[in-house]
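1. my questions are about this predicted structure, shown below with the sequence.
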Amino acid sequence: MRRITRIATVGVASAALALSVTACGGKSSSDTSSDSKGDKTALAYDIGGRGDQSFNDAAYAGLVKAEKDLGVKGTEAEPSDGESDADKVQRLTTLARAGNNPVIGVGFAYAPAIKKVAPKFPKTTFGIIDDASVTGKNIANLVFNEEQGSYLAGVAAAKVSKTKTVGFIGGVETPLIKKFQAGYEQGVKDTDPSVKVLSQYLTQPPNFDGFSKPDLGKAAAQGQLDKKADVVYAAAGLAGSGSIEATAKAGKWAIGVDSDQYNQKGLAAYKDQILTSVTKDVSGSVFNLIKSVKDGKPQTGEIRYGLDKNGVGLADSNPAFTKMTDVIAAVDKAKKAIIDGSVTVKTTP
């Protein structure tokens, strides 16, 4: 039976307590990591945590596969509400001192913490998903061409829209989520310039509720539906589930993100209206990093997953979508054009 140890760190105080327990052996930070060869690994989740039906759950799937196929023991660390970078530093330090290798930060929010912690554990590999800004000899940057998958979603949205109005909802207005917006808008306009795109963000940094509160996504989607949008694409983590709910209940098309949300159990009631999802092979990136450490050849530097390597794509789980032959043909044509370089997708709106 698969076993996963879960750590929920609530603020610096409890993290410090955890550190005092794990550091009882008296070893230095680098000493405790020196004997780890990938038998233990850890995921530190992003906002929303496991159960978001999207980004974090995709990372979790990679951990599950690694446990099954590689025999590693996995540890999961959940985020706390309103946590600071200092909390993340303590969390990653705790995980590294416990002998986990690699330690993977799920999301760009871990960049400042990894920058501080990684140099203290030179024999531990640190992975960070969705960030290439923090670098080091023992840091693996797992990044994706989200704009390419989003372009394909824009093609599909423009083809299926009957009202000539579609929506985009971003969780938090950051450079990463702007890539989703940019690709989607370009895909729509390249397919049908007459289609209007309604784009909005749920929150602005440093407020990251737009990734964690479904009610915000639900309200935003309802607002776009009221403006005649009949396809709504949300890149908003857990908040995106609220967008899917509102869109599905209105009998309109929702487009999911990160995971194939048609197959997510928590969204089963709305699956018939989930046209497709822009997928990122987050699970594969997590598995590949864990395997590289296990094999003694840890990945470091930028590891990019694009359309050419199926690192991003468009899910085809909904039978209704696969029966739309003209839509599928348009998506396939666009995919080929991106891969062969005849279409360059923008990364900013």
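-> Done, it's in. Numbering: from 1, shown residues only.
2. contacts and neighbour counts: CA atoms only from here.
-> Noted.
3. what separation is there between Pro102 and Ala66?
-> Relative to Ala66, Pro102 is positioned 12 Å away (CA to CA, to the nearest Å).
4. the two - which one has more neighbours?
-> In this view Pro102 and Ala66 are compared by other CA atoms under 10 Å, and Pro102 has more residues nearby, 34 against 24.
5. and the helices in the protein?
-> With DSSP state H as the criterion, the chain has helices at 11-22, 29-33, 55-70, 85-97, 111-117, 146-160, 175-191, 214-226, 239-249, 282-294, 319-322, 325-339.
6. next, count neighbours for Asn318.
-> Neighbour number of Asn318 under other CA under 10 Å is 18.
7. make that Ala235, sorry
-> 30.
8. now swap in Thr191 and tell me
-> Neighbour tally, Thr191, other CA under 10 Å: 21.
9. ok, the residue lying closest to it once chain neighbours are set aside - contacts?
-> Leaving aside its sequence neighbours, Thr191 sits nearest to Val155 (CA to CA, 6 or more residues apart in numbering; 5.7 Å). Val155 is in contact with Tyr184, Gly187, Val188, Asp190, Thr191, Val327, Ala330, Val331, Ala334, counting by CA atoms under 8 Å, 6 or more residues apart in numbering.
10. ok, of those, which come out buried?
-> Tyr184, Gly187, Val188, Asp190, Thr191, Val327, Val331, Ala334 (16 or more other CA atoms under 10 Å).
11. mind checking how far the residue nearest in space to the middle of the chain is from Ile7?
-> Residue closest to the mean C-alpha point of the chain, counted by CA atoms, centre = their mean, is Phe55 at 3.4 Å. Going from Phe55 to Ile7 by CA to CA gives 19 Å.
12. again, but for Asn56
-> 15 Å.
13. Ala269 and Ala248, how far apart?
-> From Ala269 over to Ala248 (counting by CA to CA), the distance is 9 Å.
14. between Asn56 and Ile7, which one's more packed in?
-> Neighbours were counted for Asn56 and for Ile7 using other CA under 10 Å; Asn56 has more, 26 against 19.
15. comparison target below:
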Amino acid sequence: MRRSLKLAAAVLSGSLGIASLAACGAKSTDNNSTSAGAGSSSFKVGMAYDIGGRGDQSFNDSAARGLEQAKTELGATINEAEAKAGESEGDKEQRLKSLVSSGYNPIIAVGFVYQDAVDKVAKENPNVKFAIIDSSAADQPANVTSLTFSEEQGSYLAGVAAANKSKDKHIGFIGGVQSELIKKFEAGYTAGAKSVDPNVQVEVTYLTTPPDFTGFSDPGKGKQAAQGQLDKGADVIYSAAGSSGTGAIEAVAGAGKWAIGVDSDQAKQPALDKYKDHILTSMVKNVDTAVFTYIKSIKDGNALTGVKNFDLKEGGVSLATTGGFIDDVKAKIDAATQQITSGATKVPTAP
């Protein structure tokens, strides 16, 4: 989720560019760049991942799907740069600069942790287009586009599902990092649950606080937090914690209770297959849709600018139905959806 935006760019030019990308963990896939198979693409897109990177079964993987779609459908050459645990602001800046110096344009930064680095590098390179996911600064450079989501709306629906399915009217929320972004998930989830039953009890645990962002990449912390909430009596637990959430899902499944996934439909993730019978639903944040939409706007010569928000009404967030475990409360979820999309229900963005 980590709340959390992305980078795209163009053109590998020379061995020095390749070396600099390799040094910061990038991997080029420009040998498969064209959708029609007619030579290499001149449209080259770079992406810098958040902590956890590809394989987190969540936020970064959703961004990656949008990038892959651009490769397949738009003929883009893509290059991916992985983040490192405990890295400095300078590491983030260097990752972006390496993509720029190698000719990538646009560049997508995955996650709000890139905001300062994107602002600095974008100002130094006004002819390169950048996008950042899950962050929007009031004074960001004109060549930076923010891709944001109404996470609170999707989380409200998750709260409706949780409160309806909880036998003990006692549920839990685990946030990866206590940030303004993740608080949106908490606020929506709690509001949705209390719309069903004002007396429902909601346990809230955050794994870390800034500048410690390991709460998004430590399944052990997620498992421990979930066990603590289970011990207190929670029987449905929603985790907005990136790959740390996989640990929470493991603990909840082991206790025979319900887990709620985030960002991707986690019941469909291969690494979580053995827990799928205990994943009630997932609050799907369609980062792939935002990434592809942004890249296509560049390709079409009509680039998205400023802040582009993806809400429930336009499919930016949704609730997964894999497994059919929320089929029995579909009418209630549909009613809540209609109330939100019509504007009748205003979902809070802060706890």
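-> Yep, that arrived. In this text the structure is predicted, and so the values were computed from the model without any measurement.
16. any idea what the TM-score is?
-> TM-score for the superposed chains, counting by TM-score structural alignment, normalised by the length of the first structure: 0.88, backed by 317 aligned residues with a CA RMSD of 1.8 Å.
17. just give me the match in the second structure for the residue nearest to Thr191 of the first structure.
-> By TM-score structural alignment, Val155 of the first structure lines up with Val160 in the second structure.
18. again, but for Thr75 of the first structure
-> Mapped onto the second structure by TM-score structural alignment, Thr75 of the first structure lines up with Asn79.
19. quick check: its match vs Ser41 of the second structure, distance?
-> Following CA to CA, the distance that separates Asn79 of the second structure from Ser41 of the second structure is 13 Å.
20. so for those two, which sits in the more crowded spot?
-> Between Asn79 of the second structure and Ser41, counted using other CA under 10 Å, the more crowded position is Asn79 (26 against 22).
21. so the more buried one makes contact with Ala22?
-> No: at 10.4 Å, Asn79 of the second structure does not count as touching Ala22 under the criterion of CA atoms under 8 Å.
22. stretch 194-204 of the second structure: how far from the chain's middle?
-> 25 Å (CA atoms, centre = their mean, to the nearest Å).
23. name the residues that touch it?
-> Under CA under 8 Å, 6+ apart, the answer for stretch 194-204 of the second structure is 159-160, 163-164, 169-175, 186, 190, 193, 229, 234.
24. matching residues in the first structure for it?
-> Going by TM-score structural alignment: stretch 194-204 of the second structure matches residues 189-199.
25. the matching stretch: which residues count as buried?
-> Neighbour-count burial for stretch 189-199 of the first structure [16+ other CA under 10 Å]: Lys189, Asp190, Thr191, Asp192, Val195, Lys196, Val197, Leu198, Ser199.
26. got a markdown table for those residues, with distance to Leu176 of the first structure too?
-> Formatted as a markdown table, these follow (distance: CA to CA, whole Å):
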| residue | distance to Leu176 of the first structure |
| --- | --- |
| Lys189 | 21 |
| Asp190 | 22 |
| Thr191 | 24 |
| Asp192 | 25 |
| Val195 | 24 |
| Lys196 | 23 |
| Val197 | 19 |
| Leu198 | 19 |
| Ser199 | 15 |
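27. out of the residues you listed, which comes closest to Ile177 of the first structure?
-> Ranked by distance to Ile177 of the first structure (CA to CA), those are led by Ser199 at 11.6 Å.
28. state the distance from the closest one to Val166 of the first structure.
-> When Ser199 of the first structure is compared with Val166 of the first structure (using CA to CA), they lie 9 Å apart.
29. now do Val106 of the first structure
-> 30 Å.
30. related to what we said a few turns ago, ok, which pair from the contacts of Val155 of the first structure is furthest apart?
-> Tyr184 and Val327 (15.2 Å).
31. if we can go back for a sec, what residues do Pro102 and Ala66 of the first structure have in common as contacts?
-> Ile290.
32. how much does stretch 181-194 of the second structure stray from the first structure?
-> Its aligned residues in the first structure lie a mean 0.4 Å from stretch 181-194 of the second structure after superposition (mean CA distance after the TM-score superposition for the first structure).
33. chain center to that stretch, what's the gap?
-> With CA atoms, centre = their mean, you get 16 Å for stretch 181-194 of the second structure.
34. stretch 284-297 of the second structure now?
-> With CA atoms, centre = their mean, you get 11 Å for stretch 284-297 of the second structure.
35. again with stretch 282-301 of the first structure
-> Distance, centroid of stretch 282-301 of the first structure to centroid of chain: 17 Å (CA atoms, centre = their mean).
36. would you mind listing the buried residues in it?
-> 282-294, 298-301.
37. where in the second structure does that stretch fall?
-> Mapped onto the second structure using TM-score structural alignment, stretch 282-301 of the first structure spans residues 287-306.
38. still on that earlier bit, need the contact list for the residue nearest to the centre of the first structure.
-> Gly237, Val257, Asp258, Ser259, Val282.
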